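[1] Below are the sequence and a predicted model for it; my questions follow.
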Amino acid sequence: MLLKDYRTIFTQELASLYDEYETESFFYIILEDFHHMKRVDLALNPTFELSPELMHQWENVVAQLKEQRPIQYILGETEFYGLPFYVNEHTLIPRQETEELVDWIVKGNLKIERLKDLKILDIGTGTGCIAISLAKNLPNAKVFAMDVSDKALAVAKRNAERNEVTINFIHQSILETNDLGETFDIIVSNPPYVRNLEKEEIKKNVLDYEPHLALFVEDNDALLFYRKITELAIKNLSENGQLYFEINQYLGNEMVQLLQQHNFKDVELRKDIYGNDRMMKGKV
C-alpha cells in the first residue's frame, strides 16, 4: 500500500479519539521515526510504498494509540529543548511548560556562567530533561540530579550519555534528606504537584500511563515537596543563589507566600504559554 493512501486509513482509525490536529501530528511523528521522512519528503515521494513489515509496525502503533497510550511511550523517545530524550513508563513525558522553565534559567544565567562555574541541582530529575538541557546550554556548569526512583535514574543516565553531558546523579528521596551536603548556585525542581482532587482534569493518556509517583500529592498537603525543598534551599544555596520551581497553576499565591516566609528575595511568578501560573524564582 502507498503510504499516502495509508494516511487516510490512519486518520479514519483514530478519528473517534483524537482531533484532526492530534492525528496529523501523530502521523508525522511516526513518519519521521520510522522512515526519517518529513512532511515535504512524503509530498516529494507520492509513490513511497509500505512493505508488509512496515504496515505491521504502523498498525501496531495505531492499536496502542487506540488505547490512548502516549505516542512518546510507544516510540520510546521525545524531544525537549531541541534535544532527544528516551522515555518510558518510569518517567514523566517532558512538557513544553518545563522547556519554558529551562529557558528562563539558561537565559538568566548565560552571562554569570561565563564568569563563574555554576553548581546546579535538579531535584526529582525523571528523564533528566532539566539537568541535561542545562548542562548542554551552560557547559561550564557542574550539574547534579536527584531522584527517588532508581528506574527513572537509569533513564536519565542513558539520556545524559545520549546527549554527551556529564551529570552527577544522586539516588535519594528529597523528603528523607535533612541536608544537601553541598552549596549550590541554582536549585531547580519540578516535583509532584497535581492534587487528587484535580484528577478529573487529567487526560486518560496521562492518568493511565504516566507514573503517579511523579505526578500526585495528597490534597491536604499539596506543598509537601515545595516546603521541604525550600527549607533545604535556604540552607544550601550560595550567596545570591537562585531557587526555581515548576508549580501547580492553582497554587501560585501560596507558593509566593512560601518563598517569602523563608526569606527569599525578588520572588517572581511567571505564566506559561497557556496563560497559567507555572513557574517561579526566588533569590537568597
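    Perfect, I can see it now. Numbering: from 1, shown residues only.

[2] use CA for all of it now, contacts and neighbours both
    Noted.

[3] residue ranges for the strands of this structure, please.
    77-80, 83-86, 119-123, 142-147, 167-171, 184-189, 194-195, 216-217, 237-246, 265-271, 277-283 (DSSP state E).

[4] Kindly reformat the ones you listed as TSV containing distance to Trp58.
    Output for the strands of the chain, formatted as TSV (distance: least, Cα to Cα, whole Å):
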stretch	distance to Trp58
strand 77-80	16
strand 83-86	20
strand 119-123	37
strand 142-147	35
strand 167-171	36
strand 184-189	37
strand 194-195	34
strand 216-217	33
strand 237-246	36
strand 265-271	38
strand 277-283	36
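
[5] Quick check: which of these is nearest to Asp41?
    strand 77-80 (20.5 Å; Cα to Cα).

[6] Quick check: which helices or strands does the closest one pack against?
    strand 83-86 (3 or more Cα pairs under 8 Å, 6 or more residues apart in numbering; DSSP states H and E).

[7] if we go to 10 Å?
    Judged by 3 or more Cα pairs under 10 Å, 6 or more residues apart in numbering; DSSP states H and E, the packing partners of strand 77-80 are helix 71-75, strand 83-86, helix 96-115, helix 129-137.

[8] Save these as JSON lines, and put in mean neighbour count and distance to Leu175 too.
    Converted to JSON lines, those look like this (neighbours: other Cα atoms under 10 Å; distance: least, Cα to Cα, whole Å):
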{"stretch": "helix 71-75", "mean neighbour count": "18", "distance to Leu175": "28"}
{"stretch": "strand 83-86", "mean neighbour count": "18", "distance to Leu175": "27"}
{"stretch": "helix 96-115", "mean neighbour count": "16", "distance to Leu175": "22"}
{"stretch": "helix 129-137", "mean neighbour count": "24", "distance to Leu175": "20"}
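
[9] And here is the other one:
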Amino acid sequence: MSTFQALISSWASELSIYEKQEAESVVSWLLEHHLGWRRTQILDEADVSSFPQQLFGDFERLKTGEPIQYIMGKGPFYGRDFFVSAATLIPRNETEELVHLIIKENPEAGLRILDIGTGTGCIPISLALEMNNPEVFAVDISEEALEVAKKNAEALNAKVTFSTCNILTQTPEVTPLDILVSNPPYIPEQEKAEMHKNVLDFEPGLALFVSNDDPLIFYKEIAKKGKQLLKLGGKLYFEINEKYGIQVAELMNELGYTEVKVLRDLNGKERIAAGRR
C-alpha cells in the first residue's frame, strides 16, 4: 500500500522523456482513465495489487514515449474529447487558439466553412458546434484520418461533410465559402532533429513534414485555391510554423489578400496568419 501522491511521483520518475510536472500529469491521466481517480480527490491509499493488468501494460507503453492520447485513444480539444489514432495528429493548444479566433471574429449565422487537412476533425467539428448554424466541410488526403473524423462528428453530434482531397493536386467543390481554414503540414524535414522522440516516432509524418526545398508548399496551394473558393470578402485562416510568419504573410499579400495579419499564441510565438479575399 502507498499514498496516492507517492504512487504518482514514483511512476512519473520512470518517464524520463517528460519534465517532472508533465510526467505527473500523464500518470494521473492514465490512472483516471483506468480507475476513475482524479488528483483533486483525497485518496490516501493506493493498493497497486488491485490495479487491472492493462494499466501496467499502458504504463509500459508510456515509457517508450508513446503519447498518452494514443494509448487512451482520445485527447481533449476545446472542451471536448476527440478520438485519435496513429493516422491523426494529436489536437494541440495552438489549434484551440485558432478555433477560438475564428469563432470570435465570425458571429454571423449560416457561414460556409472549409477545413483543409482535417485530421481528427477537431477544427470543423468545434466550429460546427460553437458557431451560429454554419455549413461546414472538411477534407483530408488520408482515408484513415477521415474515418476518425467521421467517428468524432458522430459521437459529438456535429454536422460536417467530409471528403477525400489531395489539396496539392485537387480543388474541393464547395464554393462559395465564407471561411477557409487549414493547419497543414509545415515542419521542414531538417527540423526533425529538434523534435521530441514521442512526436517523431508516433505521430503521422504525412501530417507533419514538408520538404526543405519548399516548406510553404501547402500555404501557396491553399492560398491560391482560396482565391477561387472564397467569396469576395471571405476569410483565410492558417496555423503556421512560428519561423515562417513573415513569409506566409508576404505570400498572402502577393496573391492579393487584404487585411493580412500574423498573430502570436499564448506563448508569444507567431502561430496564426489570417487575411481577407
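    Good, I have the coordinates. Computed from a predicted structure; not experimentally measured.

[10] closest to Leu224 of structure 1 out of the strands of structure 1?
    Nearest of the strands of structure 1 (Cα to Cα): strand 216-217, 7.7 Å.

[11] what range in structure 2 matches the closest one?
    Aligned by TM-score structural alignment, strand 216-217 of structure 1 falls on residues 209-210 of structure 2.

[12] mean shift of that stretch relative to structure 1?
    Once superposed with structure 1, the aligned residues differ from stretch 209-210 of structure 2 by a mean of 0.3 Å; criterion: mean Cα distance after the TM-score superposition for structure 1.

[13] Please name the residues that touch the equivalent of Ile113 of structure 2 over in structure 1.
    In structure 1, the residue paired with Ile113 of structure 2 is Ile120, using TM-score structural alignment. In this structure, Ile120 of structure 1 makes contact with 131, 134-135, 141-145, 167, 183-188, 237, 241-243, judged by Cα atoms under 10 Å, 6 or more residues apart in numbering.

[14] hmm, 6 Å instead?
    With contact set as Cα atoms under 6 Å, 6 or more residues apart in numbering, Ile120 of structure 1 has these partners: Val143, Phe184, Ile186, Ile187.

[15] Kindly provide the distance from the first one to Phe169 of structure 1.
    Meaning Val143 of structure 1. 9 Å (Cα to Cα, to the nearest Å).

[16] which of these two has more neighbours?
    With neighbours defined as other Cα atoms under 10 Å, Val143 of structure 1 and Phe169 compare such that Val143 has more, 24 against 20.

[17] Per the alignment, name the residue of structure 2 opposite Ser25 of structure 1.
    So Ser25 of structure 1 corresponds to Ser25, using TM-score structural alignment.

[18] go on, Asp266 of structure 1?
    In structure 2, Asp266 of structure 1 lands on Glu259 (TM-score structural alignment).

[19] number of nearby residues for its match?
    With other Cα under 10 Å as criterion, Glu259 of structure 2 counts 11.

[20] which position in structure 2 aligns with Gln68 of structure 1?
    By TM-score structural alignment, Gln68 of structure 1 lines up with Gly65.

[21] what residue of structure 1 is the furthest out?
    What lies farthest from the middle of structure 1 is Thr47; by Cα atoms, centre = their mean that is 37.7 Å.

[22] With adjacent residues omitted, what lies nearest to that residue?
    Closest residue to Thr47 of structure 1 apart from its sequence neighbours, by Cα to Cα, 6 or more residues apart in numbering: Leu2 at 6.1 Å.

[23] try Met279 of structure 1
    Glu246 (4.4 Å).

[24] gap between the one you found and Asp277 of structure 1?
    For Glu246 of structure 1, the distance to Asp277 of structure 1 - Cα to Cα - is 9 Å.

[25] Of those two, which one has the most company?
    Glu246 (25 against 19).

[26] Looking at the alignment, what corresponds to that one in structure 2?
    So Glu246 of structure 1 corresponds to Glu239, using TM-score structural alignment.

[27] now Ile167 of structure 1
    Using TM-score structural alignment, Ile167 of structure 1 pairs with Val160 in structure 2.

[28] who's in contact with its match?
    Per Cα under 6 Å, 6+ apart, neighbours of Val160 of structure 2: Val136, Phe137.

[29] Relative to Ala87 of structure 2, how far out is it?
    From Val160 of structure 2 to Ala87 of structure 2 the distance is 19 Å (Cα to Cα).

[30] Can you tell me the centre-most residue of structure 2?
    Mean-position check on structure 2, Cα atoms, centre = their mean. Result Pro91 at 2.9 Å.

[31] about what we covered before: what separates the match of Ile113 of structure 2 from Gln257 of structure 1, distance-wise?
    Counting by Cα to Cα - Ile120 of structure 1 and Gln257 of structure 1 are separated by 24 Å.

[32] before we move on, what about Asp272 of structure 1?
    For Asp272 of structure 1 relative to Gln257 of structure 1 (Cα to Cα), the value is 20 Å.

[33] Same question for Leu2 of structure 1.
    Taking Cα to Cα, one finds Leu2 of structure 1 at 59 Å from Gln257 of structure 1.

[34] pretty sure Gln68 of structure 1 is touching Asn205, no?
    Yes. With contact defined as Cα atoms under 6 Å, Gln68 of structure 1 reaches Asn205; the gap is 5.1 Å.

[35] Compare the two (neighbour count), which wins?
    Taking other Cα under 10 Å, Gln68 of structure 1 and Asn205 do not tie; Gln68 has more neighbours (18 against 14).

[36] Skipping its backbone neighbours, what lies nearest the counterpart of Pro94 of structure 1 in structure 2 in space?
    Under the alignment (TM-score structural alignment), Pro94 of structure 1 pairs with Pro91 in structure 2. Using Cα to Cα, 6+ apart and skipping the chain neighbours, the partner closest in space to Pro91 of structure 2 is Phe77 (6.2 Å).
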